[in-house]
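Participant: this is a predicted model, with the sequence first.
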Amino acid sequence: MNTIKEQDIIDSIAGACQYISYYHPEDFVKGMVEAYEKEESEAAKNAIAQILINSKMCAMGHRPLCQDTGSVNIFIKVGLNAKLELSKELEEVLNEGVAKGYTDPDNTLRYSVVSDPAGERKNTKNNTPAVIHYSVDNSDKVEITVAAKGGGSENKSKFTVLNPSDSIYDWVMENVRQMGAGWCPPGILGIGIGGNPEKSMLLAKESLMDHVDIHELKKRGAKNAVEELRLRLYEDINKIGIGAQGLGGLTTVLDVKILDYPCHAASKPVAMIPNCAATRHIHFELDGKGAAKFEKPDLDIWPDLEIPMDSVKRVNIEDLTKENLSQFKSGDTLLLSGKILTARDAAHKKIVEYKAAGKALPNNLDLKDRFIYYVGPVDPVRDEKVGPAGPTTSTRMDKFTKEMMEIGILGMIGKAERKQPTIDLIKEYKSTYLIATGGAAYLISQSIKDAKVVAFEEMGMEAIYEFEVKDMPVTVAVDTEGVSIHTTGPQKWNSI
């Protein structure tokens, strides 16, 4: 019997973390290509094109698909007959592999995991610990699935315990409508049914690791109630018209995956977890013959696409004022050039605290008449000015918007919809909200020509940066009149 060595486990986990950071699963790419080809909404088609262009660039350049390189989920099945050679606990070995993968100097990944989650929330500096799920079988091998899950999609997870007679279909449809675009569609929807509360959540997460096969299912037809539910949800969720990035379109989900488990007769636990446009996972086995080897995908699976430039407006940020922002209408595509500032949750909290205390920001930073980009970039490597730098979910900043408007910011850049009170503030202050494409982080970073930290350097990726951008692609999501494309777009494409 071959011995599965500790270092082989470490190297395999590290290699998997690197691999999934820049390679989409092949089945996901093919699903996105199909969605692009059939999409009729110009805005959604443009967003899918950016995601596919970004995907190919990452495959070629070995840089992250998304700036949120995720928290790591590991599903490990240990054969009871496997011979393992370990000098420490298996959990320590797995986390050592994660740390090695995330700190690789050739492709640094962003550290997003914080410890003391209810208190200090201090970054662990290597993205550990992973969330690890163990199981066993009678084999002499170790099976491992590694997945990286971004915060935007994880935050949209839902759970309930329905009455046995309640409709799972109705619950899912209601929650998808409320979920908005913060999970970065199009992607995969995972559903777990049965067991108990924790089991249904685990089933939903596990289901996301399955292959995209909805079209094969449609072709052969459903054979049981779960497959019937998959097909019905797939068709009807896409009829809602949310579309890519919530812009309105034909494809919101590429597949709906469902796993179920027997449960108590008095209850029906149901969980729902989406996987975003940066879907990342890989499965491998260790049998004592060395570390796992991961095959490079064929670059021919990606089409050669270009972003259409017919209706794009080039904008010099330095020329913008409160008075002339009204020229841009919801749905317009812009290419921004000039200097913008970045700030996420922690920076907004600091800014508001400084404002309340009447204190000047560090380095006398002035936010008046500036655009704020909601982003926590990946650290640069080699000659990069900044690593992948796509937008984070904007609704997390809604609670700070009034104070930011009072400070005098010109506008905001992020992803997904804003809540109605924030839209009302944008209209009141004659501001604007722009969106960049979630899942196109490396593509966006190519438009960033210079980057420097200007405040709160100690907060790492939560620091305030100043970016100098050239032709950064954005869409006007909320204009100065309060018209939101995340309302008008889905309304136009809703067919249910």
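Facilitator: Structure's in. What do you need? Residues are numbered from 1 along each chain as shown.
Participant: CA only for contacts and neighbour counts going forward, please
Facilitator: Fine.
Participant: show the end-to-end separation of stretch 100-110, please.
Facilitator: This stretch, stretch 100-110, spans 13 Å end to end (CA to CA, to the nearest Å).
Participant: kindly report the same for stretch 160-169.
Facilitator: Taking CA to CA, stretch 160-169 runs 13 Å from one end to the other.
Participant: this is the other structure I want to compare:
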Amino acid sequence: MTVIRQDDFVDSISDALQFISYYHPLDFIQALQIAYEKEQSPAAKDAMAQILINSRMCAEGHRPICQDTGIVTVFLKIGMNVQWDAKLSVTEMVNAGVRKAYLDPDNLLRASILADPAGKRINTQDNTPAVIHMELVLGDKVEVEIAAKGGGSEAKSKFVMLNPSDSIVDWVMKTVPTMGAGWCPPGILGIGIGGTAEKSMILAKQACMESIDIQALIARGPENALEELRLELYEKVNALGIGAQGLGGLTTVLDVKIKDYPTHAANKPVAMIPNCAATRHTHFELDGSGPAQFIPPKLSDWPVITQTAGNARRVNLDSLNKQDIATWQTGETLLLSGTLLTGRDAAHKRIVELLKNGEALPEGVDFTNKMIYYVGPVDPVRDEIVGPAGPTTATRMDGFTEIILEKTGLLGMIGKAERGAMAIAAIKKHQSVYLIAVGGAAYLVSKAIRKARVVAFPELGMEAIHEFVVEDMPVTVAVDSRGSSIHTSAPLHWQAKIGKIPVIQVNSN
């Protein structure tokens, strides 16, 4: 009989979460490098370069790949011959490991979990509780699959109960374009088929945690119906032309992983969960001999990529005006220097409440001729100005955009992924602009931030309003002052250029 000690289990959970916060799985790096080398879209290739550069920097600096350090999901297979030497329950031990990892002073991870989700939405401050799935199996070991799943990609999860004769391919091809770029492609699609509604979702999540091996499958050919389905979806989804960060290109998915389970004769439940470019997961076993050991990959496993400014336009944020932004074109790369303010969901809600009530904004919050960056940064450690500070999904701010542009003198916004029709209409009306930073390049972005201070709503934690002083922060013009959106035009262009499927309008709304 194997005895698993409480401290060994807690430490293994904590060490795993720290490990995956700054080390991409090697299969992801290899797959992204292949995609980078063959990519023909300049904007998508630049986005992939930033993701690869960021990944190497995080591996070297032991800091998070993405500012969204995820919600922890754990799959446990517990051998029936295992004996626990513990005073806590298994669930309590998992959460103790999560708490230890996220509060580690050498590599603080962002606490993103909110209690009372339908009410006050209060941050738990330590990223607990985790989402835990447990299964008793034969044997004398504990097998652990653990992931830290980002909220942007999780928000794009989809489920459908198809009729038995309905086509899964047709549903996926209809659904993927509606997901937009908020899930930070390129990544993988996890698909679960069968069981019941909740079982298919669990299968899809488990599929997201499998290794990327599509190139090996292409090389040897399919051996069963699921492998045939994987290959068909891989080719057709990439033929949509959505591309890295939705900027149009050859690679939208690095792999399509599928798990299935027997289902009722009247049903065909299908779930789809994307995993983003900051994919974080690992697997380990405990056999009673001590905590799990995690072997760091070699830095030589990362490609050496040097990014140059090229034809990027340098922008002084402190002297910016409407005449300046009117000259910007969609797809153009900018290097921003100067002062900008931050704000995301909770801050936007408070700002709009103040505006509607005719009240003044807090001291230090003046958006006149300024840009706002949608970000919730990780707390700094050691000599950092700020921790990883990549963009959050901009569509969540769409409902606030009109009143803020109308009432505050804001010139533009920076986030990730596309804007919806309502926000684009407001941008066009007020001759504003929307820029994107690369999701999955948070540590790289943070190195452009020279000063940082909280100026309003400190009680909101990572959602407080910060003032950043940046130098050469790289962004791409996504919606120009005339209302043209690269997330609409570029995928259509690349879809037609790839030419494998009829052009499907890519629209997230």
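Facilitator: Perfect, thanks for sending it. As the structure is a computational prediction, the values presented were derived from the model and not from experiment.
Participant: and stretch 261-269 of the second structure, what's buried?
Facilitator: Within stretch 261-269 of the second structure, the residues scored as buried using 16 or more other CA atoms under 10 Å are 263, 267, 268, 269.
Participant: got it, and stretch 488-502 of the second structure?
Facilitator: For stretch 488-502 of the second structure, the neighbour count (16+ other CA under 10 Å) marks 488, 489, 490, 491, 492, 493, 494, 495, 496, 498 as buried.
Participant: same question, stretch 313-331 of the first structure
Facilitator: By 16+ other CA under 10 Å, the buried positions in stretch 313-331 of the first structure come out as 315, 317, 322, 325, 328, 329, 330, 331.
Participant: what's the matching range in the first structure for the helix ranked longest in the second structure?
Facilitator: For the second structure, the helix with the greatest residue count under DSSP state H is helix 42-61. Mapping helix 42-61 of the second structure onto the first structure (TM-score structural alignment) gives residues 42-61.
Participant: now, the most widely separated pair of the buried residues of stretch 488-502 of the second structure?
Facilitator: 488 and 498 (16.2 Å; CA to CA).
Participant: once aligned to the first structure, how far is the longest helix of the second structure on average?
Facilitator: When the first structure is overlaid, helix 42-61 of the second structure sits 0.2 Å from its aligned residues on average, using mean CA distance after the TM-score superposition for the first structure.
Participant: which residues are contacting that helix?
Facilitator: Residues from elsewhere that reach helix 42-61 of the second structure (CA atoms under 8 Å, 6 or more residues apart in numbering): 22-24, 29, 32-33, 36, 39, 64-65, 243-249, 277, 299, 302-307, 331, 438, 440-444.
Participant: equivalent analysis for stretch 412-431 of the first structure, please.
Facilitator: For stretch 412-431 of the first structure, the external contacting residues (CA under 8 Å, 6+ apart) are 180-182, 184, 245-246, 322, 325-326, 371-375, 391-395, 398, 401-402, 405, 410-411, 432-438, 477-482, 484, 486.
Participant: can we see that at 7 Å?
Facilitator: With contact meaning CA atoms under 7 Å, 6 or more residues apart in numbering, stretch 412-431 of the first structure is reached by 180-182, 245-246, 322, 371-374, 391-395, 398, 401-402, 405, 410-411, 432-438, 480-482, 486.
Participant: buried set for that stretch?
Facilitator: 412-418, 422-427, 429-431.
Participant: narrow those to those in helices?
Facilitator: Those of those lying in helices (DSSP H): 422, 423, 424, 425, 426, 427.
Participant: one step back: state the pair within the buried residues of stretch 261-269 of the second structure that is farthest apart.
Facilitator: Based on CA to CA, the longest span within these runs between 263 and 269 and measures 8.0 Å.
Participant: common neighbours of those two, please.
Facilitator: Contact criterion CA under 7 Å, 6+ apart; residues bridging residue 263 of the second structure and residue 269 by contacting each: 194, 196.
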